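[1] For reference, the sequence and a predicted model appear below.
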Amino acid sequence: MSLDYLKRILTSRVYDVARETELEIAPALSARTGCTVLLKREDTQPVFSFKLRGAYNKMAGLDARELRRGVIAASAGNHAQGVALAAARLDCKAVIVMPVTTPQVKIDAVRTFGGDRVEIILGGESYSEAKALADVLAAQRKLVFVHPFDDPDVIAGQGTIGMEILRQHAGPIDAIFVAIGGGGLISGIAAYVKAVRPQIRIIGVQASDSDAMAQSIDAGRRVVLKDVGLFCDGTAVKQVGKETFRLCRELVDEIIRVDTDAVCAAIKDVFQDSRSILEPAGALAIAGMKAWVAKNAARQKTVVAVACGANMNFNRLRFVAERAEVGESREAVLAVTIPEQRGSFLRFCDALAGHDITEFNYRIADIEQAHLFVGLQVKDHADRARVMRALRKDGFATLDLSNDELAKQHLRHMVGGRSASAESELLYRFEFPERPGALLRFLSAMSPDWNISLFHYRNEGADFGRILVGIQVPAADMAKFRKFLDGLGYPHCDESANPAYRLFLRG
């Protein structure tokens, strides 16, 4: 079986359209992990994904009669773009069925690559429904179906990646990490590598909420997931292929599951090393490699991670940036309760000495206690535990929310509301140069003469930090308060008359 795939891979015609991508060292990741980390840069393909290899190899192998009939594919992204470019190069008509939920940017990309050779049909809410429609159209129009993963020619096309890796790095390789959706990519790479250098471990990586292959191997049969997570949409497959399941059972050494935060951290890692932004599925292998190194305390190993795609939805970048620090265990998200009394704020800040605050949300609600939502930069899990012990030692009840999806996804944006306790409240926006410790210095500069009733801050990586503060100032103290603002030295803006503030926050 492996020798059959070896021949298929060696005779694949992918290089009519694909390029041999770089295998390059990731210096920062290597330094942090203590291993030599090599990235196989499939994100630099013409369609920014490896999918072009398999799609073109399948279509280039069709005879003239089949090409005249045309091909059909179901896909919401990378496979569609690969089929479209292959159709344009082979002068072949292609029908691409895409779910109605497909972002316009991906639809436009398919049109760009395929030109007038491609017909796009939007149908179904998911890939499964689009695939069902494609099957019907294939039968009606007598079109050749180009499967995204469960086809020997597609698998062989993806296998050329394994061939390139071994040619580009003749030295020892301890493990190759590959993302798994339907299984075509890892099946092709494993078929080649295990035939040529079987001592290299092939390790698959799946999103923990889209782990059809891992569950199937555990069960000894192909399982169908009821639901799949959509963050790593490029690998969100409910059922793996028959052939890919067979190959993975035989050739894949291990499968690792990673969560969303770990994927976001991996996207950031690759950006820091290469200034390239991978899509979530494209960063799965890097996230799995990091998890494997940490779990096995691996040092001085040589590992390869396939960066398999960069078709990132731009609107996701805000989410990725927000979750990356938590995924790397470099941000702790905490709920802290402090007494609602003068001096508590400063005692709280003193307890955080040496740790930069990444987020701070507070709204007065109780005359006796204040509940703070706080993000902190930490070194690792142990440092997070030390911070929590210090806070509790100072009498501040502390709850760790670093792994709480509700808190990270929703509650952090909802801390606030109207408060009957916020009498004589003024609302001000402040700006200050964003430097290490800048927020703590700002808090220390706030006068203890007036109570802080609202506070919101989030480090967004900009040159200037922006803070929203509610301060309870009696009318008799207004002259003193204005003098205080003038001496504070930070640009500020009075938002007390803002209609949105009065609608949502004013007591």
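    Yes, it's here. Residues are numbered from 1 along each chain as shown.
[2] drop to CA atoms for contacts and neighbour counts, all remaining ones
    Will do.
[3] what's the spacing between the residue most central in space within the chain and Ser329?
    When the chain is reduced to its mean C-alpha position, the nearest residue by C-alpha atoms, centre = their mean turns out to be Cys264, at 3.5 Å. As for Cys264, its distance to Ser329 is 12 Å (criterion: C-alpha to C-alpha, to the nearest Å).
[4] again, but for Phe396
    22 Å.
[5] repeat for Lys58
    The span separating Lys58 from Ser329 equals 43 Å under the rule C-alpha to C-alpha.
[6] Let me see the contact set for the residue nearest to the centre of the chain.
    In this structure, Cys264 makes contact with 280, 320-321, 323-324, 327, judged by C-alpha atoms under 8 Å, 6 or more residues apart in numbering.
[7] Run through who's touching the one helix or strand Val136 maps to.
    In the assignment (DSSP states H and E), Val136 maps to helix 127-141. Applying C-alpha under 8 Å, 6+ apart, the external contacts of helix 127-141 come out as 72-76, 97-99, 122-124, 143-145.
[8] which SSE is the residue nearest to the centre of the chain in?
    Secondary-structure assignment from DSSP H and E places Cys264 in helix 260-274.
[9] Mind jotting down where the helices sit in the stretch 151-300 of the chain?
    Under the criterion DSSP state H, counting those that start in this stretch, helices of the stretch 151-300 of the chain are mapped to 152-168, 184-196, 212-219, 242-251, 260-274, 284-296.
[10] ok, and here's another one to check against it:
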Amino acid sequence: MTEFALSTLAATRALRALFEPTPLQRNDHLSARYGADIWLKREDLTPVRSYKIRGAFTAMRKLRERDPNAGHFVCASAGNHAQGVAFACRHFGVKGTIFMPVTTPQQKIAKTRTFGGDAIEIVLTGDYFDQTLAASQTFCSEAGAHFLAPFDDASVIEGQASVGVEILDQLGKAPDVVILPVGGGGLAAGVTGYLRATAPETEYRFVEPVGGASLTAAIAAGHLVTLDQVDSFVDGASVARIGALPYERLDWIVPEQILRAPEDRICVTMLEMLNVEGIVLEPAGALSVDVLPELADQIRGKTVVCVTSGGNFDFERLPEVKERAQRFSGLKKYFILRLPQRPGALREFLTMLGPDDDIARFEYLKKSARNFGSVLIGIETKAAENFTLLETKLDEAGFTYRDISSDPILAEFLI
């Protein structure tokens, strides 16, 4: 057994002072759908509802072992890492200063404060995370505190690797395939580092959001790459640059092992897991389940473990998730319709709607036109093919319209 595997076993034992192993649950619904033996490693059920507590605790424990006087820790995070650090600070009875962007939702701030209690201080600074990170590192240096990185740290990777230890112990055998979400890369580097040493026959698939595919870019280029733009929707995995140390430990990956999940499709998966299974997953936590349809032919008859990495979902975002899911599934569209300014024009349009078509939004965009008025109209339906029928009717009646559902610029300003 490798030195990393041995140290991971020690880290896993130490974690039991904090919480019991998260459940590894066979999912009958997914297993039946894909003809496979599919298990969910429920990292959404840790005390802070994400795996991040493992790395934060392990890094803090090892620092204190090397320096018993270490009593002040600093991190920068808008979410799960902050909550993990806060929980660990309270456990060890040390001081924590947690920097969060000013734009962080109050729900996440409140949860971080709950987990840390009197042990932590939250500093809100910076509109963007890079500003927050720079402020935290400056403060850390001036205060003589210890900075806890979210993923680019050997002890953090060791802590995240404990997920792999629990998978083997709970399953009682090596899984055929493990599907891992990737953001900064700490979880993927840790779990594969342990399992490749103890279960060499296991295969891996890695999942990134389309709008934050930094591992894909790095593997393609053969070196670290910083993405020019990142879609922040999958906030737990939207990282512009994978960590240097995780990348170093993942450089054996080939492009065929990486999948990219569209943000809107992730919303479909989140809603299905909530409505069918009663499982609340944040966007990053749904990544491993989201790609199962793409892997259907590869996993049939196999034992598959999907790591659901987190469940810190703010239900105020549910309307947005539903909206994006409907648009991805073709059940909701937005049109700009040129409506003739004559009596009966609106009634004529309404008669074209089918029994399953509902108007979800209706707004005049141009109210001063003499001959035509531009209307923003949102329509929900029960089957995607209903829109084909509607558009055929519009064309036959000579209506001028434009589908803006997939136009990112217009959708941002109008929808």
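    Cool, the structure landed. Note that the structure is a prediction, hence the values are computed from the model and not measured.
[11] Have a look at how far, on average, the helix holding Cys264 of the first structure is from the second structure.
    With the two structures superposed, helix 260-274 of the first structure lies on average 1.7 Å from its match in the second structure, counting by mean C-alpha distance after the TM-score superposition for the first structure.
[12] tilt between that helix and helix 284-296?
    100 degrees (axes from the mean of the first three to the mean of the last three C-alpha atoms, to 10 degrees).
[13] and helix 260-274 of the first structure, which stretch of the second structure?
    The alignment of helix 260-274 of the first structure onto the second structure (TM-score structural alignment) covers residues 263-277.
[14] Tell me who's in contact with the residue nearest to Gly185 of the second structure when sequence neighbours are not counted.
    When the adjacent residues along the chain are set aside, Gly185 of the second structure lies closest to Pro246, with 5.2 Å between them (C-alpha to C-alpha, 6 or more residues apart in numbering). Under the criterion of C-alpha under 8 Å, 6+ apart, the contact list for Pro246 of the second structure reads 151-152, 157, 184-186, 188-189.
[15] picking up where we left off before, return the set of buried residues in the helix holding Cys264 of the first structure.
    By neighbour count on 16 or more other C-alpha atoms under 10 Å, the buried set for helix 260-274 of the first structure is 260-270, 274.
[16] do stretch 300-319 of the second structure as well
    Residues of stretch 300-319 of the second structure classed as buried: 300, 302-313 (neighbour count, 16+ other C-alpha under 10 Å).
[17] What segments of the stretch 301-450 of the first structure are strands?
    Taking DSSP state E, counting those that start in this stretch, the strands of the stretch 301-450 of the first structure run over residues 302-307, 331-339, 357-363, 369-377, 397-400, 425-433.
[18] would you turn those into CSV with distance to Val193 of the first structure?
    Converted to CSV, the strands of the stretch 301-450 of the first structure look like this (distance: least, C-alpha to C-alpha, whole Å):
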stretch, distance to Val193 of the first structure
strand 302-307, 12
strand 331-339, 38
strand 357-363, 44
strand 369-377, 41
strand 397-400, 44
strand 425-433, 52
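[19] Of those, which stretch is the most buried?
    A comparison of those by mean neighbour count, using mean count of other C-alpha atoms under 10 Å, puts strand 302-307 on top with a mean of 25.
[20] follow-up on the earlier one: which of the contacts of Pro246 of the second structure has the most neighbours?
    Within the contacts of Pro246 of the second structure, most neighbours by other C-alpha atoms under 10 Å means Gly186, with 30 neighbours.
[21] per the alignment, that residue corresponds to what in the first structure?
    Alignment note: Gly186 of the second structure maps to Gly184 in the first structure; criterion TM-score structural alignment.
[22] Also Lys95 of the second structure?
    Lys95 of the second structure maps onto Lys93 in the first structure when the alignment is built from TM-score structural alignment.
[23] quick one: the residue located most distally from the centre of the second structure and Phe349 of the second structure, what's the gap?
    Within the second structure, the residue lying farthest from the chain centre (C-alpha atoms, centre = their mean) is Pro343, at 49.6 Å. Note on Pro343 of the second structure: its distance to Phe349 of the second structure, by C-alpha to C-alpha, is 12 Å.
[24] Check Ala218 of the second structure too.
    Taken as C-alpha to C-alpha, the span from Ala218 of the second structure to Phe349 of the second structure is 51 Å.
[25] Neighbour count: these two, which is higher?
    When neighbours are counted by other C-alpha under 10 Å, Ala218 of the second structure and Phe349 differ, and Ala218 comes out ahead with 19 against 16.
[26] Not counting residues beside it along the chain, what's closest to that one?
    Ranked by C-alpha to C-alpha, 6+ apart and with sequence neighbours excluded, the top spatial neighbour of Ala218 of the second structure is Leu224, at 4.8 Å.
[27] What is the equivalent residue in the first structure for that neighbour?
    In the first structure, the residue matched to Leu224 of the second structure (TM-score structural alignment) is Arg222.
[28] Around its match, how many other residues sit close by?
    Number of residues near Arg222 of the first structure (other C-alpha under 10 Å) recorded here: 20.
[29] what does the one 4 residues further on give?
    Neighbourhood size, Lys226 of the first structure [other C-alpha under 10 Å]: 7.
[30] Next, the contact list for Lys301 of the first structure, please.
    So, once contact is read as C-alpha under 8 Å, 6+ apart, Lys301 of the first structure ends up touching 34-36, 173-174.
[31] Give me the buried subset of these.
    So, of the contacts of Lys301 of the first structure, 34-36, 173 end up buried under the neighbour-count rule (16+ other C-alpha under 10 Å).
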